[in-house]
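Colleague: One predicted model, sequence on top.
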Amino acid sequence: MISIVIPCRNEAQNIPLLFEEIGAAMTGRSFEVIVVDDASSDATAEVLAEEAARRGYPIRHLRHERTAGQSLALRSGAWAARGAMVATLDGDGQNDPRYLPELIDALRQAGPEYGMVQGQRVGRRDGLAKRMASRFANGLRRALLGDDTRDTGCGLKAVHTDILRRLPFFDGTHRFIPALVIQEGFKILHRDVVDRPRRHGRSNYGILDRGLQGAVDLAGVRWLRRRRRRMPKVEEIRYR
């Protein structure tokens, strides 16, 4: 079974169509959807109750008592997941669920040395300032961490559940998952995905917030990687 984890905050208007698209994309597959509600103040709870009653697949609602951010919402979903693989996407509708099977199948077929598949957006629909800020941040991150990923901000990912649970979680982890998976001794794959415009509402984070916080997080992850040795492969030698 696949656990599809969706961190969201105040995305009640986007949820119904997103669930419709997930159901169509995942037809014939065993999966659950875990929505991690990061203390939404809109009608998210009511909409999820309605959707859970009408959809033909399991929908689980995890609610944070206070806003904790996207990374800790992802952590809550990872530890609640019943599937052996976690696929993620954002709750704003900009990530197209039709790419989920491609990411899932790529990771299944890749072999045990691969830990995740990272989506990378093409045709970005964000404003020029946001795209330029993202391009600069991604270039700096690649130079310092060597994760060979041009777009870690894309919410479309597929990760083995046990690997995702090993990662250190902090406010900003979601931007560094490829580098942290590599730190655990695994390879990663990339798949291009087409970005879409947001249908309803607006982003909960601004350019300045992401830039300042991202710089602090980057320094912290670089320190972590330098201080922590890459995990060796462990083999048990049996005598009986």
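Modeller: Arrived safely.
Colleague: drop to CA atoms for contacts and neighbour counts, all remaining ones
Modeller: Will do.
Colleague: pretty sure Asp37 is touching Pro7, no?
Modeller: Yes. Between Asp37 and Pro7 there is a contact under Cα atoms under 8 Å: 6.4 Å.
Colleague: all strands for the chain, in order.
Modeller: For the chain, applying DSSP state E gives strands covering 2-8, 31-37, 59-63, 85-88, 114-122, 157-160, 187-194.
Colleague: quick one on the thing from earlier: are there residues contacting both of Asp37 and Pro7? Which ones?
Modeller: Overlap of the contact sets of Asp37 and Pro7 (by Cα atoms under 8 Å, 6 or more residues apart in numbering) consists of Ala73.
Colleague: Tabulate the strands of the chain (a markdown table), appending distance to Ala143.
Modeller: Listed next are the strands of the chain as a markdown table, based on distance: least, Cα to Cα, whole Å:
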| stretch | distance to Ala143 |
| --- | --- |
| strand 2-8 | 28 |
| strand 31-37 | 32 |
| strand 59-63 | 36 |
| strand 85-88 | 26 |
| strand 114-122 | 17 |
| strand 157-160 | 22 |
| strand 187-194 | 17 |
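Colleague: another structure for you, compare them:
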Amino acid sequence: MDYEFTIIVPLYNEEENLIRVEQELKKYQEKALKKTCILLVNDGSTDNSLAMVEEIAQRNDSFKYISFTENRGLSAAIKAGFDYADTPLIGYIDSDLQTDPEDFNLLMEHIGDYDLVTGVRTDRKDSFTKNMSSWVANVIRRSFTHDGMDDTGCPLKVIKADYAKRIPMFKGLHRFLPAMIMLQNGKVKQVPVRHYPRIAGKAKYHLWNRLAGPFIDCFAYLWMKKNYINYKVGKKG
């Protein structure tokens, strides 16, 4: 089928969430503004996630999956999704479903004029520690990237595929998607989206990797910004 939009769902040890992921994304497909398929990316889970992913893909033609041989992290899972998606538009949502798939339609309303549209979580349903560490991490990142984004950690984004596939790979990539689009002279926009508490599974990030990781990764971004190759072809024959 000629799909127009691929939703990437990275997952690591999320067996408690996967049936709900299947149900909620199937509901969204019925309301989606673009013909939508789902790409589940299993990041080397050690629980029953892979078996469940295989079953979900077997009973849903519009669900596909790839599975890493070992855990490589969220950035690697997102990058693999970019590499394997074959639609003009690519989206991303976390398997904990703390954001609502239906809000992809809010982002879709703006993607024609922009190259990346990202959600901004309103009225966040996380703990004080998690909210505060995310706020500090965003302040650190903005001071390095000057991307103007308030919530790059929001796991709800839509990106034009030709931009997504040109993003170079490095650890911590998921924190810098708007900045990486801007390095390509792309246009980015943020849109408020809903946020819910996690109701199953365990969070994979804690205070240390929410603060130390973004700070260290900012230096990788500065190196990449200095050395990034960007070009446009004017003519070819």
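Modeller: Done, it's in. Because the structure is a prediction, the values reported are computed rather than measured.
Colleague: For Arg225 of structure 1, which of the strands of structure 1 is the nearest?
Modeller: Among the strands of structure 1, the nearest to Arg225 of structure 1 by Cα to Cα is strand 187-194 (15.6 Å).
Colleague: Which position in structure 1 pairs with Thr46 of structure 2?
Modeller: Residue correspondence to structure 1 (TM-score structural alignment): Thr46 of structure 2 is matched to Ser41.
Colleague: I'd like the distance between the nearest residue to that match once chain neighbours are set aside and Asp126 of structure 1.
Modeller: Spatial nearest neighbour of Ser41 of structure 1, excluding adjacent residues (Cα to Cα, 6 or more residues apart in numbering): Asn10 at 6.2 Å. In this structure, Asn10 of structure 1 and Asp126 of structure 1 are 19 Å apart, going by Cα to Cα, to the nearest Å.
Colleague: Compare the two and say which one has the larger neighbour count.
Modeller: Each of Asn10 of structure 1 and Asp126 has its neighbours counted (other Cα atoms under 10 Å); Asn10 has more, 22 against 14.
Colleague: ranges for the helices of structure 1?
Modeller: 15-25, 44-54, 70-80, 100-110, 128-145, 161-166, 177-183, 207-227 (DSSP state H).
Colleague: just the ones you listed: most buried one?
Modeller: helix 177-183 (a mean of 23; mean count of other Cα atoms under 10 Å).
Colleague: Count residues in the vicinity of the match of Thr46 of structure 2, would you?
Modeller: Neighbour tally, Ser41 of structure 1, other Cα under 10 Å: 12.
Colleague: Ala12 is in contact with that one, correct?
Modeller: No. With contacts counted by Cα under 8 Å, Ser41 of structure 1 stays clear of Ala12, the gap being 9.7 Å.
Colleague: residues contacting the residue most central in space within structure 2?
Modeller: Nearest to the geometric centre of structure 2 sits Tyr92, at 3.6 Å (Cα atoms, centre = their mean). Residues near Tyr92 of structure 2 by Cα under 8 Å, 6+ apart: Ile7, Ile8, Val9, Ile78, Pro155, Leu156, Lys157, Val158.
Colleague: just Asp123 of structure 2 next, same as before
Modeller: Arg194, His195.
Colleague: at 7 Å instead, please
Modeller: His195 (Cα atoms under 7 Å, 6 or more residues apart in numbering).
Colleague: related to what we said a few turns ago, map the contacts of Tyr92 of structure 2 onto structure 1 and name those still in contact.
Modeller: Of the contacts of Tyr92 of structure 2, the ones still in contact in structure 1 (both residues aligned by TM-score structural alignment, their matches' Cα atoms under 8 Å) are Ile7, Ile8, Val9, Pro155, Leu156, Lys157, Val158.
Colleague: Return the entry from those residues with the maximum number of neighbours.
Modeller: Most neighbours among these, by other Cα under 10 Å: Ile8, with 29 neighbours.
Colleague: Touching, that one and Asp94? I think so.
Modeller: No. Here Ile8 of structure 2 does not reach Asp94: they are 8.4 Å apart, not a contact under Cα atoms under 7 Å.
Colleague: before we move on, back to that, do you know which of the strands of structure 1 lies nearest Asp96 of structure 1?
Modeller: strand 187-194 (7.6 Å).
Colleague: Contacts made by the closest one with the rest, please.
Modeller: 99, 113-123, 178.
Colleague: re earlier: tell me the two of the kept ones among the contacts of Tyr92 of structure 2 that are most distant?
Modeller: Val9 and Val158 (12.6 Å).
Colleague: quick one: what's aligned to the residue nearest to Ser41 of structure 1 in structure 2?
Modeller: The equivalent of Asn10 of structure 1 in structure 2 is Asn13 (alignment by TM-score structural alignment).
Colleague: Tell me who's in contact with that match.
Modeller: Ser45, Thr46, Asp47, Ser49 are the contacts of Asn13 of structure 2 under Cα under 7 Å, 6+ apart.
Colleague: would you turn the residues you listed into CSV with distance to Tyr163 of structure 2?
Modeller: Formatted as CSV, these follow (distance: Cα to Cα, whole Å):
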residue, distance to Tyr163 of structure 2
Ser45, 29
Thr46, 32
Asp47, 34
Ser49, 30
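Colleague: Pick out the most distant pair among the residues you listed.
Modeller: Thr46 and Ser49 (7.6 Å).
Colleague: For Ile66 of structure 2, give its distance to Thr118 of structure 2.
Modeller: 24 Å.
Colleague: what does Gln184 of structure 2 give?
Modeller: With the distance defined as Cα to Cα, Gln184 of structure 2 ends up 17 Å from Thr118 of structure 2.
Colleague: So those two - more neighbours on which side?
Modeller: For the pair Gln184 of structure 2 and Thr118, the greater number of neighbours falls to Thr118 (30 against 17), based on other Cα under 10 Å.
Colleague: Residue in structure 1 paired with the more buried one?
Modeller: Under the alignment by TM-score structural alignment, Thr118 of structure 2 pairs with Gln118 in structure 1.
Colleague: Pretty sure its match sits against Lys157.
Modeller: Yes. Contact status for Gln118 of structure 1 versus Lys157: in contact at 4.7 Å, counting by Cα under 7 Å.
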